[in-house]
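**Student:** model this:
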Amino acid sequence: MCITDNKADNVFGLELGGKQAARVLRLKLVLERVGVSRSTVYDWMNLNSPRHDPSFPHPIKLSSGSGRCGAVGWIESDLCRWIDSRIAAGWRGRIRTENKSSFGQRGGRAALVATEGDC
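**Tutor:** Here you go, the predicted model:
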């Protein structure tokens, strides 16, 4: 997918023909989006790491560097889907407490209420 140079032809990230333009994020933006360290991201990608996450998106090569050298980036939509899956996994089975008694009353009990998709 190519993004046109003419800004008027690429309004709101859409290419000519109505397709969404793919955005590639470099490591710095990935770290900001995910909120973890560089080493954690590389642990998630390392097959030999105990923290390996096979669902974490693989980067794509951006330059023709040989071996381990060369620029890489992550496709934004892949990263967003991964983040959404982590959010969904974190909210499954989440419980919150609701106070059944009036606020500040002594001896009040809190009830555990299961929530599904509650934000």
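**Student:** Only C-alpha atoms from now on, for both contacts and neighbour counts.
**Tutor:** Noted.
**Student:** Just to be sure, R33 is in a helix?
**Tutor:** Yes - counting by DSSP: H, G, I helix; E, B strand; the rest coil, R33 falls inside a helix.
**Student:** quick one, strands of this protein?
**Tutor:** Remark: strands of the chain, listed N- to C-terminal, are 24-25, 60-61, 72-75, 95-99, 110-114; assignment by DSSP state E.
**Student:** To compare against the first, here's the next sequence to fold:
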Amino acid sequence: MIALAFRTALPGKSCKAFSATRIRLKDIIDSTGLARSTIYTYIDKGAFPAPVSLGERSVGWVEREVHEWILARIEERDLADDAPVRLGRLSVDS
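**Tutor:** Below is the predicted model:
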């Protein structure tokens, strides 16, 4: 993970600082289970967060954006008409 601090300014607003954690492709593959080629296909289709240039030959993704994408997939699954009812945690009785 790479943590970067940025200063942003909206038109007519003062600058404010925020920090954003960047993650690399390996972290995304581990988090999503998607292949590299699938991730880039989704990016090309606008269906996955785009990477941010970190240098001449280096990119990273905003961790929050990737996590929001994963949460949106979970929400889509849960809202699907044929999704089974989810009742919280499963437990094994002994």
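**Student:** now the strands of structure 1 in TSV, with mean neighbour count?
**Tutor:** Output for these, formatted as TSV (neighbours: other CA atoms under 10 Å):
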stretch	mean neighbour count
strand 24-25	19
strand 60-61	13
strand 72-75	18
strand 95-99	12
strand 110-114	12
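**Student:** closest to T40 of structure 1 out of these?
**Tutor:** strand 72-75 (15.2 Å; CA to CA).
**Student:** so that closest one matches what in structure 2?
**Tutor:** Aligning strand 72-75 of structure 1 against structure 2 (TM-score structural alignment) gives residues 59-62.
**Student:** Mean deviation, that stretch versus structure 1?
**Tutor:** In the superposition with structure 1, the average deviation recorded for stretch 59-62 of structure 2 is 0.4 Å (mean CA distance after the TM-score superposition for structure 1).
**Student:** I'd like to check what contacts that stretch. Which residues are they?
**Tutor:** A20, T21, R22, I23, R24, L25, P49, A50, P51, V52, S53, L54 (CA atoms under 8 Å, 6 or more residues apart in numbering).
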